[in-house]
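In: Structure here, sequence nowhere to be found:
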């Protein structure tokens, strides 16, 4: 066993409410796991690294990405060869990794390419980059949102069979595209309620038999409530909210993954670059989206952090930008830190190993220059990333984001 002792830092282990000063953490670099944490007297180790009063928190978990999509530079999507999908996926995983994300969940991938990446994760072949849980192709109604790359189903029997097929293929999650959206087609609108409650429930029952969770893309209010009544495990986006929807979140224990960044960057990076119909729809919905999430955060709904990375101009290095937007919309910094770590790990069913820096879990953490409970933007510029106990990267910088600064449009935030 080889050990590294990290010392002289403030620790947020993911379970408490504050950073604890003068902390230390002992890691086993053979297993990659935390042996012990504490304050005061320090244990002996093979190597000691002094962090000089910096701030340490668990590495983030991004619960919603589209892993094979190329984001920068912007260009209309074109079909790729299988090796090109694989190459882009690895680039995206590495971008997540070097920006502080230790695990992610792919929610809708053409041709089920992400299921192969999940198999690599399960075999231990992705130990040096971000690991992945895969949903394969998303389920959509005929001609519905995401139907070009998803699996079209109509009626509960088709949904039931489709989910069984996806589980047979090895999916670790199930994704429904149950409503319209912003970026799919000019005439499609987010208020479209495309998938019935009966259809959703049929597939959710099948997934839950195998212990697999279902994430539902829902943007209109009635769709959000229908998905919750059908026992969805997470609602992705939720552009509208009311008291009844909040009560359903609490009653079912479902997570809300707002992905505020998705319409936000269409405006702030894409106004004048992306198709005008896409920008116009974002303007129509972005404030409703922020207000909806703010209602949920203030009401104590369970929140996960996901970015929808792979959507237009929504980069894989922007997980921490989503964290900032969540605070702008009304979440506390503590809610966001928990959403980015423990909560998202719980949603992905990986809390045995990830999400907090407790003894026995992987020693994956971010070293920050400032306290993110006071300044959430510090997550965007980590000083170091530590993976399985070892420092693996210096500060991350997104060169493509420099080409697409957040300076377009006329939003007030």
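Out: Cool, the structure landed. Here the structure is a predicted model, which is why all the values come from computation and not from measurement. Numbering: from 1, shown residues only.
In: Going by C-alpha atoms from here, please, whenever you check contacts or count neighbours.
Out: Fine.
In: Which residue ranges of the stretch 151-300 of the chain form helices?
Out: Along the stretch 151-300 of the chain, counting by DSSP state H, counting those that start in this stretch, helices occupy 156-169, 197-209, 221-229, 243-252, 261-268, 276-298.
In: and those as CSV, adding mean neighbour count?
Out: Converted to CSV, those look like this (neighbours: other Cα atoms under 10 Å):
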stretch, mean neighbour count
helix 156-169, 17
helix 197-209, 20
helix 221-229, 24
helix 243-252, 16
helix 261-268, 26
helix 276-298, 19
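In: can you list the ones you listed in TSV and add distance to residue 22?
Out: Converted to TSV, those look like this (distance: least, Cα to Cα, whole Å):
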stretch	distance to residue 22
helix 156-169	47
helix 197-209	44
helix 221-229	44
helix 243-252	37
helix 261-268	35
helix 276-298	31
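In: Does residue 38 belong to a helix, a strand or coil?
Out: strand (DSSP: H, G, I helix; E, B strand; the rest coil).
In: and it, how many neighbours does it have?
Out: A total of 16 residues lie near residue 38 under the criterion other Cα atoms under 10 Å.
In: want to compare, so here's the second one:
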């Protein structure tokens, strides 16, 4: 009989976080970073009750508080970070080997843990194995493992043969039987009738609908064309979405997909286009349509596949691209091993040789599903310019790295923050992208995204001020999700941060 590897196993304890039974606690001596004003408020305190910020202020508390106290000792307090584009149950590899199934099972669980350990308290999953995702969500809610809250779409509602068009059985013969137990990331509907059935089923429990909009592939294939939704199908989808209050979001890499998105009431579009710089009219149209974007520049950087070339083609060898190639090389050789199972990361690195040993034009026929480097060199070059235009136009810009995809590993979201900085974003703009702007994209701005009375106590403690050094976001000191300490980099009690003494002189 076919047996699945254990996807859950033993509970994962929170690091350096003792159990806390108190529904109420005080945070004091904090330098609070207000993402709305862009100011740092010194000597701040917050009173947390039942997972919500009940009161906050500066200086002395009127009534001397007795109970659980977290003394931040002048560390910096920011809202919980949000990842607006990830795939938490995906295996971050180009292909799968049966011998690596235990590694994949561990990595899937670690994705959720790595998220909170990097300060992320909420994620928007953009396409999952739905059954498996809901198992992990239950484990997180039961306290069996640390993890973020999850907003999800279930599967991607895509046309058979459209992005991502890789047949599951070509990744691993185990994929189709396993789908009976864990679901499928893509719906792959064949006709309009089947689409309507998928649409209703896939919407159950979902917070949004995910579509893919391009008419050409991102993979190394001789035939670049892929099928797209008919007008009838899009009309049905948006009619259903409107009746059920579900926003629709769209993957796009090319101008064709962008133009399709502008013709319908999309809530957000994902990634950036590779094939041109948008005109001022294009950006104005996007602003008028009130469409948000999650650019995922980390994807473009990760897939700057210089391994496909003997020398970088001169049109691609711009200063910005060469800088990103240097950062990419350093990440692949060092931090990536901390964010991904080393066996899986080494497997990804080894796959890069196929660009030359098999040849770009032959990869698809050999079932080597590597991306077309021209797409991502184009995305990096044009993306820098397009993103600057969007930011200047006041378009809502979110933050995510497509975590769960090869080389885009959970725990590495700081890569996106630092790419945005190199692209000219200020530190407060970056922090807003990762907090309040993402909260708006998730339609949860009344609950998360900023530290305000009445909102969830999603909080990240940092040793340094991210408004002065964005690299401070690389190393959270302490992470709370809805008032629950999820992770600490240090022993809270030994370092005098956490205690049950009265809060004197606060």
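Out: Here it is on my side, so go on. Remember, it's a predicted structure, so these values are computed and weren't measured experimentally.
In: what's the closest of the helices of the stretch 151-300 of the first structure to residue 356 of the first structure?
Out: helix 276-298 (21.2 Å; Cα to Cα).
In: so how much does whichever helix or strand comes after that closest one differ from the second structure once superposed?
Out: Remark: after helix 276-298 of the first structure, the chain's next helix or strand is helix 319-329, criterion DSSP states H and E. Superposing on the second structure and averaging over aligned pairs (mean Cα distance after the TM-score superposition for the first structure), helix 319-329 of the first structure comes out at 1.7 Å.
In: can you map out the strands along the stretch 1-150 of the second structure?
Out: 24-34, 39-49, 52-58, 68-79, 81-86, 120-125, 149-152 (DSSP state E, counting those that start in this stretch).
In: Report the buried residues of the longest one.
Out: Right, the one you point to is strand 68-79 of the second structure. Across strand 68-79 of the second structure, burial judged by 16 or more other Cα atoms under 10 Å covers 68-72, 74-79.
In: Quick one: residues contacting the closest residue in space to residue 13 of the first structure that isn't next to it in sequence.
Out: Of all residues not flanking residue 13 of the first structure in the chain, residue 357 sits nearest, at 4.8 Å (Cα to Cα, 6 or more residues apart in numbering). Contact analysis of residue 357 of the first structure by Cα atoms under 8 Å, 6 or more residues apart in numbering lists 13-14, 34, 57-58, 363-365.
In: if I look at residue 478 of the second structure, how far off is residue 461 of the second structure?
Out: 5 Å (Cα to Cα, to the nearest Å).
In: swap in residue 434 of the second structure?
Out: 15 Å.
In: Residue 185 of the second structure too?
Out: 34 Å.
In: Between the two, tell me which one has more neighbours.
Out: The neighbour comparison of residue 185 of the second structure against residue 461 (other Cα under 10 Å) goes to residue 461, with 26 against 23.
In: list the contacts for the more buried one?
Out: Counted by Cα under 8 Å, 6+ apart, residue 461 of the second structure has contacts 72, 75-78, 476-479.
In: Go through these and name the one nearest residue 131 of the second structure.
Out: Nearest to residue 131 of the second structure among the contacts of residue 461 of the second structure, with distances taken as Cα to Cα, is residue 479, at 27.7 Å.
In: The first structure: which residue goes with the closest one?
Out: Alignment note (TM-score structural alignment): residue 479 of the second structure maps to residue 385 of the first structure.
In: Can you spell out which helices and strands pack onto the helix or strand its match falls within?
Out: Take DSSP H and E as the rule and residue 385 of the first structure turns out to sit in strand 384-387. For strand 384-387 of the first structure, the packing partners by 3 or more Cα pairs under 8 Å, 6 or more residues apart in numbering; DSSP states H and E come out as strand 365-368, strand 390-393.
In: Give me the buried positions along stretch 120-136 of the first structure.
Out: 121, 126, 129-136.
In: Please list the outside residues in contact with it.
Out: Against stretch 120-136 of the first structure from outside (Cα under 8 Å, 6+ apart): 93-94, 96-97, 101-115, 117-118, 166, 171-175, 348.
In: Which among the residues you listed count as buried?
Out: For these, a neighbour count by 16+ other Cα under 10 Å gives the buried set as 93-94, 96-97, 101-110, 112-115, 117-118, 166, 171-175, 348.
In: All set now, cheers.
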